[in-house]
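1. Next one to model:
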Amino acid sequence: MNHCPTSPNRSGLIEMILAMTICGTIGLTVTLSGLPETQLIFFRCLFGALILGLLCWHQGIFSQTRYTPTFWIASLIGGTALLANWYFLFSAYAKTSVGIATTVYNTQPFMMVLICLFLFKEKITKSIVFWLLVSFGGLYLISSTQIHSGKPYSGYLTGIFEALAAAALYAVASVAAKFLKNYPPTLIAFYQMLLGVVIFLPFADFNLFTQTAPVSLSAAVTLGVVHTGLMYVFLYGAIQKLEAYKVASLSFLYPVLALLIDRCFFNIHLEPEQFFGVILILTGAAGINLKALFQHILTTHFIR
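-> Next up, the predicted model:
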């Protein structure tokens, strides 16, 4: 009877697939809302903080946690970077497309490598340089030709740079999280959402609940409850149960689903060179993210 030990792994796979499916629909939800980025971020943080706060309270995390200056400083830096990342990513959706912005956003592993190179003097290998060149070759192909969306090319390029800025800011948030390894991820996320509520409160328009179209209201609530609270629960549950290489491999469901949404919901067609650019970016990111996969296969099946 050896099926019991695999059940956490199986549930982790399901949770990761659900988390990435939810992530893949963020762009669709943002676009359908028709609301300004600042409004969306405020309500995402508000409802996200409620869900995550209840979860932390239910698990007794608040009473068990010992806070240090490092926690507050790293949470502040990481939270600010995460919020700015959302702003630029949401803005990029409107200027490019959900699929293009999400694909460019997936250059974040390279941003992480570059930040660690400068901050922690980590070595950069020839393979990393190769995958970096592959990914940025794809970025050039995506940027060189505009998609047929009726949007001005200058705005399209701005959206590309905003998606890159979002990727860099997410990498900053990830580096800040390195200093918070001893704290529950749900607690970190809760305080980051709380920070967002405070920062974006001046932009909040509570008439959203009475004077806004049902679609916009539903999108704002969904973004906070499903795409923040529920997604974090699934994502962190998966990370705790799965090996790193499985998390990295399944994370590519996110951009693939975003590209399918472009095609199915917005009827956006990529030019051949842009499609090839998407392949290059995702391949380059895979070269970094899935390195652990090849190491795992090698050590498990060939090295005894």
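
2. switch to C-alpha atoms for all contacts and neighbour counts from now on
-> Will do.

3. Name the residues that touch stretch 112-119?
-> Residues outside stretch 112-119 that contact it (CA atoms under 8 Å, 6 or more residues apart in numbering): E122, K123, I124, A168, A171, V172, S174, V175.

4. Neighbour-wise, which one of the residues you listed leads?
-> A171 (26 neighbours; other CA atoms under 10 Å).

5. if I look at the nearest residue to Y183 once chain neighbours are set aside, how far off is T186?
-> Spatially, and ignoring its direct neighbours in sequence, Y183 is nearest to T65 (7.7 Å; CA to CA, 6 or more residues apart in numbering). Distance of T65 to T186, given as CA to CA, to the nearest Å: 12 Å.

6. of these two, who's got more company?
-> T186 (20 against 12).

7. The closest residue to T25 other than its chain neighbours: neighbouring residues, count only.
-> In this structure, T25 finds its nearest non-sequential neighbour in A258, 6.7 Å apart by CA to CA, 6+ apart. Applying other CA under 10 Å, we find 25 residues neighbouring A258.

8. Let me see the contact set for A258.
-> Counting by CA under 8 Å, 6+ apart, A258 touches G24, T25, G27, V98, G99, T102.

9. give me the element it is part of.
-> Using DSSP states H and E, the element containing A258 is helix 253-265.

10. what distance separates that helix from the centre of its chain?
-> 15 Å (CA atoms, centre = their mean, to the nearest Å).

11. Beyond that helix, next helix or strand please.
-> Heading C-terminal from helix 253-265, the first helix or strand you meet, by DSSP H and E, is helix 272-289.

12. The structure of the following sequence is requested for comparison with the preceding one:
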Amino acid sequence: MKGWAVGKMALAMMIFGSVGFFSEQTGIPAIELVFVRCLCAMVFLGGLWYATGKYKEEKWQRRSVMQIILCGFFLIGNWVFLFTAFGEEGASITIVTSIYHLAPVIALVLGSIVFKEKLSIFSFLAMVACLVGTILIAGEGSSISVDSLLASGIGFAFLAAICYALLMVGGKGIQGVSTYAVTFIQTSIGVVMLLPFADFDAFIGLTMTNWIYIIATGLIHTGIVYVLFFDSLRELPTSISSALVFLNPVTAILSDVFLIGFLPTWLQVAGIALIFIGMVCTFVKPRPRTIVQEKAS
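-> Alright, predicted model coming up:
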């Protein structure tokens, strides 16, 4: 039923939109939080993969396996940079989330380079809007430098967006493998990657509230959200799923404003609006008539 699928997708996006607020309440650094997230997702989704019997239906291909592994590194980099951005002193969830959602536009640019995809007028407008929006957001300080951008979370958010874009581009063409298998492999890679760097002393002295937010970030924001997202994605047309994706940043911004008390300046509001406009432009496809005319010319 499409209505049920819409509800699951909407719930998944709203839950994930609160991940920035939850991460700030955990009381642990980014690497340790991502490690817990990978561990919880590996166990939870791996258990579902086995329980549903999907592991029996997998059709392993060398190319797909290599893509999954490569994308696993991009996924972990994406999470580490994103949570690092949230954890920077003075960084706001609103600004970090807005910069992070440059990923579709970056993916467009990468796609045009790697796959020789032609950029439409809407794609060009998306890049211009997002570029201007980023300048407005980053230019709020008295000076712009690498140190100031990293301290504000903008630099790390941009690195997270690049990793996310690489994940989107690198994941194209994966066939014969279920989403459970993909996520299980990638989060397993994350556990192995981050184990040598995780400082388990960071978990000492945490309150019960901290632990609730940590477990919620691992089980709910990763395990349950992934199940809701992938189960609904296959039932919905691209137009609806693309529109529902906007609930993610909207929820993040609302939680930042009403729960944390962040108030962006007018220039930052304009920059955020331009990035959202850029996101909209990435979802607009040219009409068939336009494509025919381009081929004819």
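
13. Mind checking the TM-score on these two?
-> Aligned and superposed, the two chains score 0.89 in TM-score terms (TM-score structural alignment, normalised by the length of structure 2); 283 aligned residues with a CA RMSD of 2.1 Å.

14. Provide the aligned range in structure 2 for the helix holding A258 of structure 1.
-> Against structure 2, the aligned range for helix 253-265 of structure 1 is residues 247-259 (TM-score structural alignment).

15. buried ones in the matching stretch?
-> By neighbour count on 16 or more other CA atoms under 10 Å, the buried set for stretch 247-259 of structure 2 is L247, N248, P249, V250, T251, A252, I253, L254, S255, D256, V257.

16. and what of stretch 52-65 of structure 2?
-> Buried residues in stretch 52-65 of structure 2 (16+ other CA under 10 Å): Y55, S64, V65.

17. mind giving me TSV with those and columns for distance to Y226 of structure 2?
-> Supplementary listing: these in TSV, determined by distance: CA to CA, whole Å:
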residue	distance to Y226 of structure 2
Y55	17
S64	20
V65	20
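
18. So which of these sit within helices?
-> Using DSSP state H, the members of those that fall within helices are S64, V65.

19. Now the two most distant members of the contacts of stretch 112-119 of structure 1.
-> Across these, the longest distance by CA to CA is 19.1 Å; it joins K123 and A168.

20. burial count for the alignment partner in structure 1 of A51 of structure 2?
-> Matched to structure 1 by TM-score structural alignment, A51 of structure 2 sits across from H58. For H58 of structure 1, the count of nearby residues is 10 (other CA under 10 Å).

21. Could you report the separation of H58 of structure 1 from A189 of structure 1?
-> H58 of structure 1 sits 15 Å away from A189 of structure 1, taking CA to CA as the criterion.

22. residues in contact with V256 of structure 1?
-> V256 of structure 1 sits next to G24, G99 when contact means CA under 8 Å, 6+ apart.

23. and the helix or strand hosting A243 of structure 2, what other elements does it pack with?
-> Using DSSP H and E, A243 of structure 2 maps to helix 238-244. Judged by 3 or more CA pairs under 8 Å, 6 or more residues apart in numbering; DSSP states H and E, the packing partners of helix 238-244 of structure 2 are helix 2-17.

24. Now with 6 Å, please.
-> Judged by 3 or more CA pairs under 6 Å, 6 or more residues apart in numbering; DSSP states H and E, helix 238-244 of structure 2 is in contact with no other helix or strand.

25. Superposed on structure 1, what's the mean shift for it?
-> Its aligned residues in structure 1 lie a mean 0.6 Å from helix 238-244 of structure 2 after superposition (mean CA distance after the TM-score superposition for structure 1).

26. Show me the contact partners of that helix.
-> Contacting residues not belonging to helix 238-244 of structure 2 are listed as A10 [CA atoms under 6 Å, 6 or more residues apart in numbering].

27. Now do S98 of structure 2 against T251 of structure 2, distance only.
-> Here S98 of structure 2 is placed at a distance of 12 Å from T251 of structure 2 (CA to CA).

28. Hmm, I typed the wrong one, I wanted V191 of structure 2.
-> V191 of structure 2 is 29 Å from T251 of structure 2, by CA to CA.

29. Please apply the same query to E58 of structure 2.
-> 35 Å.

30. For stretch 200-209 of structure 1, buried residues please.
-> Across stretch 200-209 of structure 1, burial judged by 16+ other CA under 10 Å covers F200, L201, L208.

31. Export those as a markdown table, with columns for secondary structure and distance to P152 of structure 1.
-> A markdown table is the format used below for the buried residues of stretch 200-209 of structure 1 (DSSP: H, G, I helix; E, B strand; the rest coil; distance: CA to CA, whole Å):
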| residue | secondary structure | distance to P152 of structure 1 |
| --- | --- | --- |
| F200 | helix | 29 |
| L201 | helix | 32 |
| L208 | helix | 30 |
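
32. Among those residues, which one sits closest to T31 of structure 1?
-> Of all these, L208 has the smallest distance to T31 of structure 1: 16.2 Å, by CA to CA.
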